[in-house]
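1. Need the 3D shape of this:
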Amino acid sequence: MVASLSFQTRARTIDHLGREQIADCPTAISELWKNAYDAYARSVSLNIYDGDFQVATLVDDGHGMTITDIEQKWLIVGTESKAVSSELSESDKNGIEKVRVKQGQKGIGRLSSAALGSLLLLMSKKKNEKFVACLLDWRLFENPYLMLHDIQLPIMEFETRSELPELLPSMFDKLMGNLWGDGLDSGRDKRVEAAWSSYHEQELEEGKDQTTKELIEETVIDEAFSERHFESWPVWNGKSSNGTAMIIGNINDDLIAQLSSDSGSELEGSDKRAKENFQQTLASFINPLTREGENRIDDFEYRVIAHNGSMQRDAISDARSFGIEEFDQLEHTIEGKVDEQGIFNGRVKAFGVWYEDVTVKPKVRYKTRKDTRFGPFDIRLGTFEILKKNTSLSDVLHTKLLEQTVEFAGLMVHRDHLRVMPYGRENNDFFEIEKRRTKNAGRYIFSNRNIFGGVCISKYGNPNLKDKAGREGIIDNKASKLFKEIVENILVDIADRFLGRYSQIRVDSLAELNKKHAEEKASEDRKKLLKKEQNRIRAAINKNTPQLTDILLEVNELVEQLESRLSLNSQDEIIQIRHVVTDLQGRLKELSLSPIPKSLGSVENAYREYRDSELNAYVLIKNINTSLNESLEKLTVKQDIDIAEKDFRSKAAVLHSKINKYATEGRSLLKTELSRFDEELSLANKRFHKELSNYLDDLAAGRTDLATVTNRIEDEYQKQDVKINQQFKPYLTAIESIRNQIDLEGLALHSLNENSSLKKEVERMNSLAQLGISVEIIGHEIEGIDMTIANGLSYLKESALDAKQLEVLNSVLIAHQSLSDSWRFLSTLKLSGEKIKSDISGHDIFQYVKNFFGKRLENNDIEFNCTDDFLNLSIFEQPSRIYPVFINLINNARYWVKHTECEKRLINIDFKNGKVIVSDNGPGVDIDDVDSLFTLFFTRKQRGGRGVGLYLCRMNLQAGGHDIYYEKDPANKVLEGANFIVSFQGVERSE
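-> You can find the predicted model right below:
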C-alpha cells in the first residue's frame, strides 16, 4: 500500500524567506515601498522616532486592506501576483488613471518588514471599510522547533481610532499565547511549550545572555507604541480615507543610525556606513533621469523622516535626488535606446559637445529564443572628468558634482522606473566597470564612483530579466548575461570613440581645455599678484607715511637752515651736511614703493599723495646736493682724498645698510639657497669698492681732481643703488610669489602669448582707425543732399508765403546753415581721403580750431589764444593729417581746463625751438600716466572718453614723419597744466 505525505513547514521558514532572505535593511524598505506602489499609493514614508524605545512607521495612502484581504492575501505566502492585479477595482486605484506595472512577483515582499524590527503592528483601512489590525513578533519565527501552523496571530477590526488603545492589550495577550499556549487547544499548547523549552535550552547552551523567549516576554506593548507614532499615518491624521501602516518596534540598528543628524567626517564606523547605504539604495528609488513627455512616474512620492523630539528631518526624499537638470550639466553623457539585437542608437556628449546619430553595434549577432532574449531597453548615463585640468566644467559645478558623487553616483538599473537592487551601490560592479579600469584607466574612463544614471528595463519588455528572491540582483541566466555584455560593449565603444585615451576627440578637447585652464590660471595668478601688490602698497603707505613725513620735515628744516646762511665756509661743515643728506637720501630710498602696478584700485589716491611727497623730498635733496657741491668747489681744499673718502664712506654706509636689510629678508625666504644668496651679497658688498678704488688711487696720486671723483662717486652710488634693487628685490618678490603659489612661468608664458595677441589686435585697430570717420564714406552723398536741400529752400524763400510760413522757413534755413557748417568741418577730418598736400599756416590751424570750438569755448569761459610765432609757421602737409590732431588736443584741453581752480581758464598754442606747444592751465597729466597717454583706449575722463584720440593723433602724425609727446619737465612748460609737443618735419617760419 502506497502512503501519501505532505511537506510539514516549520515556523522558521518565514524567517528564512523574510529577514534572512532579504539583502539588508534599505533593500527591505524598497520592497515595502514597491508594495505601496502596487497598492496605488500616492505617497509612502518611513518615519523613525527617537526615545527609550525607538519606533519606526512605514505608512502609505494606498487602497488598503480589509480583514479578508489580510487573511487571504497578506498572510498567505506566495500569492499569485497576476491574480491579485486582476482583482483591482477602479476605486482601489485612488483616482490614478495610469495603470501601474505591478512590481510584486513572488508574494514574499511583505516579509521584508521582518528586517526592519521584530515587533510589528500592521494596520490597514480600505475606503468605506473598518480599520483592521494585526499584531505579530517576527522573533516567533526564529524558533526551529515550532511548526508554522502552531503560530496564531491576533487580528481585529474596529470602527474608530479611539478603540485601538483598548484592543492592543488583548491582542498582545493573544500574541503571548504563542509562547505559553492559550488553553483553547491542549495539543497545540503542549507543542508550543515544548518547542520554546527546547529552544530556550539551546540558546543557553550557545551562551546567550537572554533567550528569544525572554526577550519577547519583556515587551510592553503599551510603552512601545503611542499616539505620536500613529499620527504619521495619513489615515490616522485624517489626510486620507484609506491606506496601510506598519508600526515597528525593536527596530534595526541601521534605522537607529538615521536618527543622527551628523554627516560626513562627524560619523564613524557602522553608523556612517548605514547612512551611506541608505542614501545609495533609496535616494533614486524612482528613476530621476526622465524628461518631459517620457513615460515617467510623477504620481508617487517617498520619504525617510527622522523624528528627534518635535524636530523632523528628511533623511531621504525624492526631492533630494540627482535629477535631469543636474544630469544635463555633466560634460560626458550617453542617451539612447538599445533594440532587441543589442544595437544602440542615440547621442553622445563629450566635453560638453553633442554628437548625434551615434550607433554602437554588438560584437556578435545574437541568436535568442523566447526564454533567453533580453529585450529592448533605454540607457541614460553620464560622468565628468575628475581632474580639474581636464574638465570643461566651471570650478563651482565641478566641486558640486564631486560632492554629489558621494550620495548619487553609481550605474543603476530601473525596471519600469523603479530601482532594481543592488545596482548602483558602491560595492556593486555588475557591469565590471571597476574591473576594466584596473587594466587601463585611461581607456576605460567610466567609474562607479563618478557615474550617474544607468539603464532602464521594463517588466513586459524584458520578461527574462527577473529579480532574485532576496533582491540581490537579476537572476543569472542567458538573458542577463547578454544584457550585461551589451551594456559593457556600449561603455567600451563610446569611451574608445569619444572619451577615452584612444579618442581623437579627447586629445583635441584636452588640448583646448589645458590651454583654457592655463589662461585661467595665468589670469588668476595675475589677479593674485595684483592683489598682493596692492596690499603691499597699502601696507607700505600706512607703515612708511609717518617716516616719510619726518624725512620731509628734516629736509625742509635743512633747506631753511641753508637759506638763512649767505655762505658755507668750512669743508668739515659741508662734509657733515653731506653726510646728513646722504643719510636722508638712503632713508628715503628705503621708503620707495616701486615697482608699481598700473592698476592700484582703491589705494591709488593714497599712493599719489605718498608719491608726490616722496618726489618733493627728492627734488629738495637734489637742490641741497647741488648747493653743497658748488660751495665745496669755492673753498680752499685741505686734502681731496680725505673729502672723497668721507663722501665714499658715507654713501658706502647707506649701501651697506640696504644690503644688510635685503640679506635679512633674503635669508628668511631662501634657506635652501643660503650659500648662493650669501655669495651674491659678498659680490654686491665688494662691487662699490671695486668700481671706485682706481678713482680714489688716482686722486691720492694727483692724477685727477676732487670734483671728478665726487661726481664719479655719486654716479656709481646711484648705479649701485639701482643695481642692488634690481638684483635683490625681484629675487625676494619671486620667492614670495612662489610661496603664494603664483605660477611665474605660466604667468610669463601667458603674458607673452597675450602680448602677441594684443599686438595683432592693435594692428587691426590701427587699420580700422585709418579708415577714417563715416563722413568720408558717404561724403559725396551728403554733399549732394546738402545742395538739394539748399536749392529747395531757396525756391521756397522766393515763393509767396504768409508770415507764419516765413517764420518756420527762416528757422529751417538757420538749422540747415548750421548743419552745413558742421559737415564742412568734418569733411576736413577724413583720414584716408584725397592725399593732396598743401601749405598750411599756423593762422589756418588757429582759425579752423577757433571756428570749430568758438561757442563751446565761450560757454566754458575759456580764453583760447596763440603766439605770433605760431601764426607765422608753415607746413606742407595733408590737411586731413594736421587738423584732427589740433581738434583732439584742444578738445582734451577744454575738458580738463574746466576742472581748474584758477581764476582764468587758458589754452595756448606756441612755437618754440622748431616745435609746437599746445598748453593749458588745467590739472595736467599725472606723472604715472604719461607713459600710457598715447596707448589705445587709455583715458582718465569720467564721461565721454574712449581713449582713442591721442593714439590716433600719434599714428596720424607718424604716418607723415612727425611726432607728438608730452612734456614732463616743468622748466620747458608754457603753462603749468598739460603741455603737448608736436614736432613737425619741414616746418618753416613765414614773415
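2. Every contact and neighbour count from this point should use C-alpha atoms.
-> OK.
3. longest helix in this structure, by residue count?
-> helix 504-563 (DSSP state H).
4. other SSEs contacting the next helix or strand along the chain from that one?
-> Next along the chain after helix 504-563, taking DSSP states H and E as the criterion, comes helix 571-590. If you count contacts as 3 or more Cα pairs under 8 Å, 6 or more residues apart in numbering; DSSP states H and E, helix 571-590 packs onto helix 504-563, helix 604-634, helix 640-669.
5. Counting neighbours, which bits of the second one end up buried?
-> So that's helix 604-634. By neighbour count on 16 or more other Cα atoms under 10 Å, the buried set for helix 604-634 is 607, 610-611, 613-614, 617-618, 620-621, 624-625, 628-629, 631-632.
6. before we go on, could you also do this sequence so I can check it against the first one:
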Amino acid sequence: MANFKTRARALDLLGRQQIAGIPTAINELLKNAHDAYADRVDIDYFRMRDLFILRDDGMGMTKREFQERWLTLGTESKVKHRKSLKPRVDETKSPRISMGEKGIGRLAIASIGKQVLIVTKAKNIEGITVALINWQLFEIPGLNLEDIAIPVQEFKRFPEKSDIDSMKEQIIQSLTKLKDSDELSQGEYAEIKSTIEKFDICPKKFNNKLIGKFPWEKPEEGGTFFYISSVDDILHSDIDGNSKAGEATKIEKMLMGFHDTMTPKHPAPLLEIVFRDYRSDDHEYKDLIDKQEFFSVDDFELADHHFEGNFDEFGQFKGMVKIYREKTFDHIVNWRGNNFNPTRCGPFSINFAYLQGVQKESIVDAVNHAQIYAKSKKFGGLYVYKDNIRILPYGDSDYDYLEIEKRRNQWFGYFFSYRRMFGVIRLSEEFNSELKEKAGREGFIENKAYRQLREILKNFFTQLAGDFFSTDESSPSPKAEIWRAKRNEIKQSYKALEEREKKAKERKKKFEDALNSFFISQKEDSLPETIDKLLKDINLDVKSIYSEKDHDIASQKLLDIESRSRQKIDNFRKSLMIPAPRGFYIKGELKRDYETYMEEMERLDSIVFSDAYKKIDEIVEFTISDLAISISKRRRLEQAVESISDQAKQINVEKRKSVTESVTDINKRVKSLTSELMIDLDDQIRLVKDKFKTVSISSEKDIDLVATRNSLSAEINSVSERNTAILDALIRQLEGIYWEKDANNNYITNEQITNALGDELEELKERVHTDVELSQLGLAVSVIHHEFNSTVRSVRASLRDLKAWSDVNEQLEGVYNNIKINFEHLDGYLNLFTPLNRRLNRKAEDIKLLEVKTFLIDLFKSRMERHNITFKHTRGFARAKLRGYRSSFYPVFVNVIDNAIYWLNDSGEKEKVIRLHADKDNNIYISNNGVGIAIQDRKKIFELGFTRKENGRGMGLHISNEVLESVGYKLELDEPREGSNVTFKIAVANENNG
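-> Now for the predicted structure:
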C-alpha cells in the first residue's frame, strides 16, 4: 500500500510563493494576532541590523500548543468535527471571529525573511517557548518535511544569546547530516549555514531596548514575538515607494485601515498597531501607520455627499442618500440580477462618502478639500471589512474591483470616481460565509457569491449616478436637479469669490508695492533730499520778488509763493501716504509692516514735515522783514484757507463725478440685464408655443397630455425661475447699498461693515489655525514629556557619576561643565513647553562675563577664524557679572553671536567685528557691523517664526527672550553703538512689565 509523501518545498509553495507580497504577509500576521486576542501589535524594522520584529500581547502558546497548532498545517479550528482543535478563546475578552483558517499566515513569514526566531509565552502559564526556523531549507528540492529539524525549547526566563546560539548549533548539525548524506550540495550547505551564523541577537537585551514594553513578569501576561532576519530587500521599496509625490506606498496601501476608523460610530478597533521604521540607527524612526495620514471621522463628515444603507438577502438596497450635506433622501435601489431570489453572498451594509473633485463645485472649504483630496489620491476607495477586519486588497486605490473608473471613461455622464469615494462595505462570517478569501490573500475566491456581490454593487452605483447626479437635462431626474442646482449655486458663488479675491490680490499687491517703495526711500534717505530741494525752489522763487518795486504786487507774489510752497509740501506728503487696506485683509508680517509705516509717518509729520512748514514760515517772515513790506496776518490766513478750500472742493467734485458715472453705469447695466432676461423668457414662451403646434391632441391619451403639459410648463418655469433668482439677487445687492451718519458726523458705509466683518473672519480663521497647531503641539509635547522623563533621570544620574570623575581628573572638568551646561539648557527649554512637575537641581550664581566670552570663543572659534571675524570686549564687560543660571544666559549669547556670524559673513565687510560691552547698570550690549536690521523688521525679529535667514526657522530670538523673561531679564534691539550696525541689549526687565 502506498502513501502520499510531503516534500519540504510544499511549505514554500503554500507560503512564500503563494502570498501576494510582504505587505500581505504582515497583514496575515496581524490577523493571527487578532485571532490570539491581542490588543497591541508593535512592528520594529531595523534596516541597518537587517532585522524585522513583530510583537503582540495575545494569548501566546505553550510548547505543546506551538507544536500541535503552529507547526501543524491544516488545523481544523474552523471545522466542526470531534477531532477538531477547539478554537483558542480568551475568556476575559469579548469573543472574536477567527480570521485564520489554512495556516497560510505563519508560512507567509518566509516572504519577509530567510529565518525567524519565535518567542512565545501562554497567558496564565509559566514557561517561555522558543523556536528557530530557517526557511531556506524548505526551498531545497528533494527534502521531505521530516528531514528538516526545527529546534523548540522551553525556558523559565526570557532567552539569552547563549540559548539562541545553542539552537543555531542544532540546525547546523542537522545541516551537516544532510550534506553528509548528499541531500544538500556544498554550495547549499554553505549558504544556509552563513545565514544562520549571521543571526546574532540576544532577545533579552534587545527586548529591553525596544520602545513599547511587553512585560511577561506576571503569570496572566503573554504574547508572541517574531524576530525575522535576512529580510528581503523588496521590503525597502514596499516601504519607500516610488518618487511620485502623493502616492501611497505598498505598505501604506495594505496596512492602513486594518480596522474601520473613518465612519461615524464605527466599531472600536481591536488592535492598536505601530510600525516603526529605523532607517539609519536604533534611535530615530518613522511610524509607517500614521493615523493622521488616513481618513478620519471628521474627513468623512466633511465630504460633500453621503450614502448609507443595507442590502438585503435579495440584493435590494434601502437606505439614506444625502446630497451636499443638506438634502436627505430615503432611497431604494432594486437589483433584478437574481430574479428576486435569495443571494449566495448574503445581506451586507455600505457606508461611504464622496468628495467633488473640483473645489469650486464642493461645499468643503479650500484647506480641508485639499487635505481630503490628497488622502483620496493615496487611499481613496471602498474598503471591505469582515467582522471589522479588512479584507485585502479591497480599498487599494489601484484596485478598482467595481470597475468604476472603467465605466467613467466609457460613459460620459457617469458621475463616480473610485479615488474620490471613501468608505466601507461591512460583511460578517455569520451572514456572508460563502465569501471566502483566496489562499494568497488576493481577495475573495471568484465564486457565485463574489460575482453576485460585485454585480449588486455595480448596479447600485449605476443607479445612484442616474438618480442623483445625471447631467442629462433632456430627461431630468427630480433628485438629480437638487445636485445640479446646488452645484451651479456653488460654482457661481465660487466664481464671485474668485473675482473678489482677484481684485483683493491686485489691491494687496499695490499696497505691498507702496509699502516697499516707502521703506526703500527711507533706507536710501531720499526724503530729506526731496524736502531740501523743495525749500531751495521756494528760496529761488522768493528771491525773484526782490526785483519787484511795487510793494502791493510784491506782497501778493509772496503770498502766492507761500501758498504754492505749502501745496508742494502737501503734495509730496500725500505721495507718501498709503491708504488703509480696503477690500482685503492684512495679517502677519504685512500687518506689522503697515503698523511700522504708520509709526514712521507719525514721526515724519512731527519732525520732517513740521520743520518744513516752519522753514516756509521763516522764509516768508524774513522776506517781509527784509523788504519792509506789510502783509496782513488776516490776509495770509485767509489765502491759506482759500487754497485749502479750493483743493478740497476740487477733490470732492472729482469724486462726485466718479460716483455719478458709476450710478449711471449701474443703471444702464441693470436695464440691459432686465431687458435681456425678458427677451430670454419671451423666446422660451415662443419656442414652447411652437412645440405645442406639433402636438396631436386627438391621438394622445389623457395621461400623455398631462405629461406633455408638465414638460412644456417646466421649460417655461425653468427660465422664469432663473430670471427671478437673478433679479432677487440684484435687488438684494442694490438694497445692500447703505450709509448712515453717526453722532460724530462720520458716515458709516456697508463697505466698512463688510471689511470689518471680513477682517474679523480672517482673524478668527487665523485663531482657529493657531489653536489647532497649538493643540497638536500640546499633544506632541505630552509625548515628549512622557518619553523623555526616564531619559532625563538617566542623564542626571550619569552626570553625577561623571562629576565624581571630574573632581579627581582636571582634564575631565571642562568636558563635564560643557555637558552640564548644555543639558541644563535643554532641560530649561523643555520646562518652557511641558508641565514636567520637577525642580532642576541647579543654583543661581554670580557669572563673570569674561567666562561667558571664553565659552563663546571655545564654541565659535573655528567659525570666526574661517570668516575672519574679530571678537572684542570693553573694560566694562570685563568687570561685569550676571546673577542667575548659566543655562539661562549662555544659550542667549550663543544665539545672538550665531546670528551675528551669519549676517557678518553675508555683509561683505572686510573688517568684521563683534563687540561686547557692559555699562555701570550691568546692561550688556552685543554689537556687530554686519547687515543692518530694516525698519519694518525691528519689532518682528522677536516673534516666533519670523526670519530673514535662508532655511531659518525664526525660533532662536523668540525663545531666548522667553527664557530671559522667565528669570527677570529681557533681550531687546538697541540703537546701534558707534562702529556697528546692529546692537542687542540684555537688561533687567522693568518691574512694570512683569
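7. just so I know, which of the helices and strands packed on helix 571-590 of structure 1 lies nearest Leu768 of structure 1?
-> Closest approach to Leu768 of structure 1 among those (Cα to Cα): helix 504-563, 27.6 Å.
8. and the angle from the closest one to helix 571-590?
-> 150 degrees (axes from the mean of the first three to the mean of the last three Cα atoms, to 10 degrees).
9. helices or strands next to helix 504-563 of structure 1 in the packing?
-> By 3+ Cα pairs under 8 Å, 6+ apart, helix 504-563 of structure 1 packs against helix 571-590, helix 604-634, helix 744-769.
10. Looking at the ones you listed, which is nearest to Lys349 of structure 1?
-> Proximity to Lys349 of structure 1 (Cα to Cα) singles out helix 744-769 among these, at 30.0 Å.
11. from the buried residues of helix 604-634 of structure 1, which two are the most distant?
-> The two members of the buried residues of helix 604-634 of structure 1 with the most space between them (Cα to Cα) are Tyr607 and Leu632, at 37.0 Å.
12. sorry, back to before: redo the helices and strands packed on helix 504-563 of structure 1 as TSV? Include distance to Glu331 of structure 1.
-> Below are these laid out as TSV (distance: least, Cα to Cα, whole Å):
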stretch	distance to Glu331 of structure 1
helix 571-590	54
helix 604-634	43
helix 744-769	26
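13. and of those helices, who's closest to Ile541 of structure 1?
-> Comparing those against Ile541 of structure 1 with Cα to Cα, the closest turns out to be helix 604-634 (7.1 Å).
14. So what's the gap between that closest one and the chain middle?
-> 49 Å (Cα atoms, centre = their mean, to the nearest Å).
15. cool, stretch 190-206 of structure 2 as well?
-> In terms of Cα atoms, centre = their mean, the centre of stretch 190-206 of structure 2 is set 41 Å apart from its chain centre.
16. re earlier: switch the helices and strands packed on helix 571-590 of structure 1 over to a markdown table; also include distance to Lys213 of structure 1.
-> Formatted as a markdown table, these follow (distance: least, Cα to Cα, whole Å):
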| stretch | distance to Lys213 of structure 1 |
| --- | --- |
| helix 504-563 | 65 |
| helix 604-634 | 85 |
| helix 640-669 | 75 |
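17. Can you give me the buried ones in stretch 354-369 of structure 2?
-> Neighbour counts using 16+ other Cα under 10 Å place 354-357, 359-364, 369 of stretch 354-369 of structure 2 among the buried residues.
18. so how far is Lys508 of structure 2 from Thr224 of structure 2?
-> 63 Å (Cα to Cα, to the nearest Å).
19. Likewise for Asp290 of structure 2?
-> The gap separating Asp290 of structure 2 from Lys508 of structure 2 is 39 Å, by Cα to Cα.
20. of those two, who's got more company?
-> Counted by other Cα atoms under 10 Å, Asp290 of structure 2 and Lys508 do not tie: Lys508 has more neighbours, with 20 against 13.
21. The more buried one matches what in structure 1?
-> Counting by TM-score structural alignment, Lys508 of structure 2 corresponds to Lys531 in structure 1.
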